[in-house]
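Novice: task: produce atomic coordinates for the following.
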Amino acid sequence: MAEQAVPPEITAWFAGRDWRVRRHQAQMLEAADAGHHALLVADTGAGKTLAGFLPTLCDFTPSRLKDKAPPEGLHTLYISPLKALAHDVQRNLIAPIEEMELPIRVETRSGDTPSDRKARQRARPPHVLLTTPESLSLLLSYPEAAEMFASLRRVVIDEVHAFAAGKRGDLLALSLARLQALAPGLQRAALSATLADPDAYRGWLAPWGDLDSVALVEGEAGAAPLVEILVPEDARIPWSGHAATWAIPQLMERIAAHRTTLIFTNTRFLAEYIFQELWSANEDTLPIGIHHGSLSKEARRKVEGAMARGELRALVCTASLDLGIDWGDIDLVVQMGAPKGSSRLLQRIGRANHRLDSPSEALLVPGNRFEFLEAFAAQEAVREGQRDGEGFRPGGLDVLAQHVMGRACAGPFTEAEVLDEVRSSAAYAWVDAAILQRVLEFAATGGYALRAYDRFRRIVKDRDGLWRLTHPEHAARHRLNAGIIVDSEMLEVRFRNGRSLGKVEEGFGASLEPGDTFRFAGLDLEVESLKDLDLVVRAAKRSATIPSYMGQRMPISTHLAGRVQAMLADRAGWARFPDDVREWLEVQDWRSHLPAPGRLLVESFPHRDLAYTAFYTFEGWNANQSLGMLITRRMEDRGLGPLGFVATDYTLIVWSLKAVAEPAALLSPDILTHEFVDWVQQSYLLRRAFREVAVISGLVERQQPGKRKSGRQVTFSTDLIYDVLSKYEPDHVLIEAAWADARARLTDVARVGDLLERAAREIDHVHLERISPLAVPALSMIGRESLPAGAADDDLLFEAETLAGLAMQVEPTSEDPEAL
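Specialist: Sure, this is the predicted structure:
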């Protein structure tokens, strides 16, 4: 039995706390003793972190040491996506170490660690080091890395779902490959509560993608969470809006009835808005705080300390608190607006109680009727234990370039050894000698178009065939600038005379090109140019093509979108919905069609003397926004006179002077080879992507000794280089990396492709005499401006109700004389 392998010191410590060693914790130890890597998937509160550290603790127990000296040097690395989580784990790990009197030194290392401590850690490392992917990568860039990591026996990766599929995961995958070369007997362990595809993560974790080398350990089932959907007291869910401000009075009642409530929002703007609304309704002056990534470090730590001490009754937050910081007094989690994914919702629910045997209590607060359906789908997914998540894609070349520079900083290397290491990680198994040579050439010269500039000459190949730094100062510059997280900039919207109208997210501004029109701050504006971080506009002479600035949003997951579509098709299941939601769907079914799984519903109808076409894609806001840009260009070429479009997670609605007769012609797959390429190149999307890859690869430095470049300075530098490369070296490795980012992240082209594939199979095109009920939520979004997300909700109610009155009107016909 696995439990028999647990040392008596450990079982006695558990017993002293009235705990027991759980099956999955013992199995993690058994996997380690057998020499296997391991992936643990277990519910929040199941003791995952302790399970990951159990083999380490056991290696230092007297019963296992048997009079031998404790291991010396660095024994275990713990990798966390958040610095705060590493500090939280340190506090929780110290208790068993001290109470069992184990000779283990534990320290943290992050960007906040003093430089003298960092130097001492390299010379005399602790037994356990808690750090982040970025700090680990920097540690590996020092010449003493080989000696420091030679004794390493174990790497524990916490909350692996939070970063493995992104660029931080690419960086960590490369670091793991390097560590495995320095310590061949190294064992890898990864922990998560929310994995939809464990085998994909086993492949990411395993050297050379060898699934058999990674044991899958599944945790004991915990108590099922109690998930409730809050609806208005009059049971009438709003047609439109995302803030759900209707729920504020009911929410204050729930806060008063619980010890501590954690209120999640999907954006920072919405967090600020909900916080203000709660304070306005807080007649009992209950202590309520706010936490999000835009707040200062000091403000965040102050709030975190107040939560840890149990001084707050409620905390409004964003994804900044998604991960496993353990605050035991939380007994209610609230999700304002749609959850967007079942895994994200499960992760957030797990912040309540944080105990495996006690059910977590959660409240979903939909802002509109589509969000009610999404909340209902998420509730069912949680009940069934179904998870979703981001898929893996090939590792980024910009990250590989950063890693290569780190290798050179640590000491000379050959191409063959680096290629062997890099290919041992699943993220970079696709890299061959030719691709690596391109990356090395970039690090050595900057590329053909930049080779004349000495500052881009960072490494060189000597007569012995070894790559080494051209000058020691490049190591200091690399360590000062290395990292993966490139903050998204805000663009200043202003007229040519300098008058500012406010700021928009760069992701929105980058999708525009000169001549595009959008509505912002109540004005119809035409784009003149995007220069540095200024979006220069003028008053538009026509109605805005993009009728509203929506702000940054996270898209609905493919899994949850599929569930919503299945619910729409399940007419018998509508009996579970509130009366107004059921009536909404019934009238839609009677007057038009409902979107069916595997098919694309397209509606055409006149409205206010214009022709409208609604595409019910369920592919997420980002994909629909991209599709809107592409379709309107194709409509323009066909003489249909497109005037604008609006996108939501579920729907894209385009209006034009002439009706769309054949929607299939607008959705042919070649739109991704013709219009897509033209749009990306003419807009600022590729420039935005290039700036990020230029920073990550080290081509452009954000930090210089004693000062940091502003976002405007970085943008100016990268724009100049982009222009040079686009003209003289369009096949540059960073242009290729920028295109990969533009396709994968900025435009969500994979989901656009899925939609086009579905459209090629089957389109249900319905011609209507007026707007349909299903189109109301999207059309009522027209006019939304850049107020903190939700502040315009009240202004939308009148428009939504007007549209709804038209859409829900059921007139008697000869076929149905008794229809009401």
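
Novice: please make it C-alpha for all contacts and neighbour counts, starting now.
Specialist: Will do.

Novice: how far away is residue 279 from residue 343?
Specialist: 30 Å (Cα to Cα, to the nearest Å).

Novice: quick one, strands of the stretch 551-700 of the chain?
Specialist: In the stretch 551-700 of the chain, the strands defined using DSSP state E, counting those that start in this stretch lie at 600-607, 610-616, 642-647, 651-656.

Novice: just to revisit the earlier point, neighbour-wise, which of residue 279 and residue 343 wins?
Specialist: Under the neighbour definition other Cα atoms under 10 Å, residue 279 and residue 343 were set side by side, and residue 343 has more, 25 against 17.

Novice: that one and residue 197 touch, don't they?
Specialist: No. Using Cα atoms under 8 Å, residue 343 makes no contact with residue 197, being 11.4 Å away.

Novice: quick one, helices of the stretch 701-820 of the chain?
Specialist: Here the stretch 701-820 of the chain has its helices, by DSSP state H, counting those that start in this stretch, at 711-728, 733-741, 749-761, 776-779, 793-808.

Novice: so what's residue 771 up against?
Specialist: 605-607, 803, 806-807 (Cα atoms under 8 Å, 6 or more residues apart in numbering).

Novice: same list (the residues you listed) but as TSV, adding distance to residue 479.
Specialist: As requested, the contacts of residue 771 are exported to TSV (distance: Cα to Cα, whole Å):
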residue	distance to residue 479
605	59
606	60
607	59
803	57
806	62
807	60
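
Novice: for the comparison step, fold the sequence that follows:
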Amino acid sequence: MTLPPVFQDWFARQGWQPHPHQLALLGAVGDSLLIAPTGGGKTLAGFLPSLVDLRDGAARRGSVHTLYVSPLKALTADIGRNLARPIADLDLPVRVEDRTGDTGATQRRRQRVDPPEILLTTPESLALMLSYPEAPRIFGGLRRVVLDELHALAESKRGDQLMLCLARLRHLAPGLRVTGLSATVEDPAALAGFMAGAAPVGIIQADPGPDPDIAMLPTATPAPWAGGGGHYAIPEVLDAVRQARTTIIFINTRAQAELFFQALWAANDDNLPIGLHHGSLSREARARVEAAMAAGDLRAVVATGSLDLGIDWGAVDLVIQIGAPRNVKRLVQRIGRANHRYNAPSRARIVPANRFEQIECVAALNAVRERDLDGDPRGPGPLDVLCQHILLTACAAPFDADALYAEVVTAGPYRALSRTDFDACLDFAATGGYALRAYDRWQRLMLRDGVWRLRDPRATRLLRMNIGTIVEAEMLKVRLRGRGGAPLGEVEEAFAASLTPGDSFLIGGRVVRMDALREMVIEVTPQPGAQPRIAVFSGVKLATSTQLAHRVLALIGDPARYAELPPDTRDWLRLQARISRLPEPGLLLSESFPHAGLWHFALYGFAGRNALQTLGLLMTREMEAAGLGPLGFLATDYALLIWSLDPVRDPAPLLDGGRLRAGLGEWLGDNAVMKRTFRNVATVAGLIQRNLPGLRKSGRQATFSSDILYDTLRKYDPGHLMLRITADEAGRGLVDFGRIEEMLARSPRQEHRMLDRVSPMAAPLLLEVGKVPIRGEGRERLARIEAETLMREAGLEVLM
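Specialist: Below you'll find the predicted structure:
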């Protein structure tokens, strides 16, 4: 296929020339993965073959011609607006509609009878449409599928669900062409394999365009030694906003975004129009901000990952990242929001939240300049998603098990799926498994005349209401123990899952001991004056990627590269080398030193917060057994700090991989991690339902149901498929034990230093211990005084 003259004329009228990668995709034979930088016309490239095809009258009445799938509902609306222009200019006989959770019921019903030529949707809505008996007619004439922001979809179960849907579409419409679009891909071959069907996928890589203009934002006030949300840089951030047309200020968490937005407004003496955008805001509030940005009415917007992907706001000419990016690929994606044009360099500035983050920011900037993206290899397709897919397949029509298995293994993530695992998923979908097959509510499929069908067709409504792989995190209330105990606040479920009875933690500035978890309430007892065992409730935070952590470690371990760092950070690391030694690749460094009447053990693991949090839980168990009297610990992305009554003199036995794995099994049996993971797995697989006709189950009801099921299966059917999936996911998710093993494997040498005082690198960790939110200038001044005192103790008075 070549670009027809009418399309060439249209490009010329816009003052454009088709990019080589757009023409390459137009002429591609078979499925393709296009990798092009932000602003490189990826979306138009994806739709160009369809528009040319539709102009020639290729659409089949009553069937979708082109299906566009994106991870965000906001992107489908944006794409719809962008497509309207060429369709109107070229007078194409094409109807474009979206089909998402926001689409009205009347339009959804009409689309099943009279679908548009181009349908814009999300993975969940596509799975729903494929569950209807009309699916073969709606998609039988499908010619093209465009998968936008494919890298983002591939990072979660939503991508696995989409690939199963794609296998079904390939079955319904043999010969359809699939195009994946992405800007940030660390392993193109792996992503191409993820989206591939029976035939390989061709990879088209566009010219990456000019290098971005990226640097740290210079600030008059140095970054704090620990913690911080970047508030010290508010004056410089506001000044940068004044000098730009429109700025997106990215922050890693919703809570930090709220606090930074408040601080920004408090200092906004010029009353610059600044908005806030994150996933916890109402749809209406997000839509207002998006409309204001599109109209050019805002000078800046403070946002989280909700604006990471593809919405094209041409006026944005600056991106500011507050806090270390944690992931190079995420940073590149965010940088691309500025100067959304192919041949114009994106401009971005980074504000590290503290001095340790300065090192990570320098490492991330180097990775961006070298175009070295990070990413972890994906595991096999999850079986809970397959269970849901089997049930939805039955909603559409009876199916043959052999034919469905043959179809499923054409999906990239499930290519290595064994027939044994498929049959286990089918048995679960049909009966609930051995321990549950006596209950009617889980008897959902039956075999008749050689095909599997729904036992009760009325179940289709319930199954469709619970489509999807996203299980929202619940907030658990924290209350004092006893009848009518006073509420102290809420914590995220992920944090609650890491607690066992007896653990103490900080909430609202008070140290409390966890006594019990009853339904969705954590019952606690005050422990005034005690040191919290788990020092800081920090909720769910982004963990630094393995590759970026390795870069940070390499930078710290190479004094010849210190010229890249700010002078105060450079001096800090040199002092660490004099008093103790520096971490470096291949070496696992740890230290023991006295401070404030207790012994402290610091381990510089560079394995990510989740992994080091798990390591802290496991090591303190071992220390307790050894009689060392551990009292508490703190984990960051880089280091673990444990304080105890007696010193750790030889950490090697505490870091034995076999003992740690054995301890992991015992620990998982004692806390809520497994139950929490089981609830998520059971929800995706369809064992429990969150949505019921006429109502939505509360988190408390869902947790209560899943806890009963979990205990029942452990007692009567310990080999149940859901328990097997749960154990798999717990080890990879919150626990992140694989990164502990990776840390030990990449550090064949271990060195432990016994010191007579706190080391320079450990000093910022001590500032994190017991940290509570600071409000007001007086509290901030006290925090600075505490930091200065501790740094002098560490020998850092030369840096104050």
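
Novice: what's the TM-score here?
Specialist: Once superposed, chain against chain, the TM-score is 0.97 (TM-score structural alignment, normalised by the length of the second structure); 796 aligned residues with a Cα RMSD of 2.0 Å.

Novice: quick one, what contacts residue 46 of the second structure?
Specialist: Counted by Cα under 8 Å, 6+ apart, residue 46 of the second structure has contacts 22, 25, 146, 179, 181.

Novice: determine which two of these are furthest apart.
Specialist: Farthest apart among the contacts of residue 46 of the second structure by Cα to Cα are 22 and 146. That separation is 13.8 Å.

Novice: residue in the second structure matching residue 183 of the first structure?
Specialist: Taking TM-score structural alignment, residue 183 of the first structure has residue 173 as its aligned residue in the second structure.

Novice: not counting sequence-adjacent ones, nearest residue to its match?
Specialist: With sequence-adjacent residues excluded and distances taken as Cα to Cα, 6 or more residues apart in numbering, residue 173 of the second structure is closest to residue 140, at 5.0 Å.

Novice: picking that back up, and the match of residue 183 of the first structure, how close does it get to residue 516 of the second structure?
Specialist: From residue 173 of the second structure to residue 516 of the second structure the distance is 54 Å (Cα to Cα).

Novice: over to residue 223 of the second structure?
Specialist: 39 Å.

Novice: okay, those two: which has more neighbours?
Specialist: Applying other Cα under 10 Å to residue 223 of the second structure and residue 516 shows that residue 223 carries more neighbours, namely 24 against 16.

Novice: please name the nearest non-neighbouring residue to that one.
Specialist: Excluding the flanking residues, the one nearest residue 223 of the second structure by Cα to Cα, 6+ apart is residue 354, at 4.9 Å.

Novice: go ahead and confirm that neighbour touches residue 221.
Specialist: No. At 11.4 Å, residue 354 of the second structure does not count as touching residue 221 under the criterion of Cα under 8 Å.

Novice: looking at those two now, which is surrounded by more residues?
Specialist: residue 354 (21 against 10).

Novice: ok, that one - contacts?
Specialist: Contacts of residue 354 of the second structure by Cα under 8 Å, 6+ apart are 223-228, 230, 323.

Novice: ok, so of those residues, who is nearest residue 196 of the second structure?
Specialist: Comparing the contacts of residue 354 of the second structure against residue 196 of the second structure with Cα to Cα places residue 323 closest, at 36.7 Å.

Novice: residue 236 of the first structure versus the equivalent of that closest one over in the first structure, what's the distance?
Specialist: With TM-score structural alignment as the criterion, residue 323 of the second structure lines up with residue 337 in the first structure. Applying Cα to Cα, the value for residue 337 of the first structure to residue 236 of the first structure is 16 Å.

Novice: got it, and residue 662 of the first structure?
Specialist: 37 Å.

Novice: who's more crowded, those two?
Specialist: residue 236 (14 against 9).

Novice: how about the nearest residue to the more buried one, chain neighbours excluded?
Specialist: residue 580 is the one closest to residue 236 of the first structure (Cα to Cα, 6+ apart), at 6.0 Å.

Novice: burial check on the equivalent of the one you found over in the second structure, number of neighbours?
Specialist: If you follow residue 580 of the first structure across to the second structure using TM-score structural alignment, you land on residue 568. Neighbour count for residue 568 of the second structure, taken as other Cα under 10 Å: 14.

Novice: same deal with residue 386 of the second structure?
Specialist: Residue 386 of the second structure has 23 neighbours, counted by other Cα under 10 Å.

Novice: for the counterpart of residue 443 of the first structure in the second structure, give me its contacts.
Specialist: With TM-score structural alignment defining the correspondence, residue 443 of the first structure maps onto residue 429 in the second structure. Residues counted as contacts of residue 429 of the second structure (Cα under 8 Å, 6+ apart) are 387-388, 390-391, 442, 444-445.

Novice: looking at the residues you listed, which is nearest residue 541 of the second structure?
Specialist: For these, the nearest to residue 541 of the second structure is residue 388 (28.9 Å; Cα to Cα).

Novice: now do the same for the closest one: its match in the first structure.
Specialist: Aligned by TM-score structural alignment, residue 388 of the second structure pairs with residue 402 of the first structure.

Novice: that older thread, helix or strand for the match of residue 443 of the first structure, which one?
Specialist: For residue 429 of the second structure, the element it lies in under DSSP states H and E is helix 419-431.

Novice: check which residues of that helix are buried.
Specialist: Neighbour-count burial for helix 419-431 of the second structure flags 422, 424-431 (criterion: 16 or more other Cα atoms under 10 Å).
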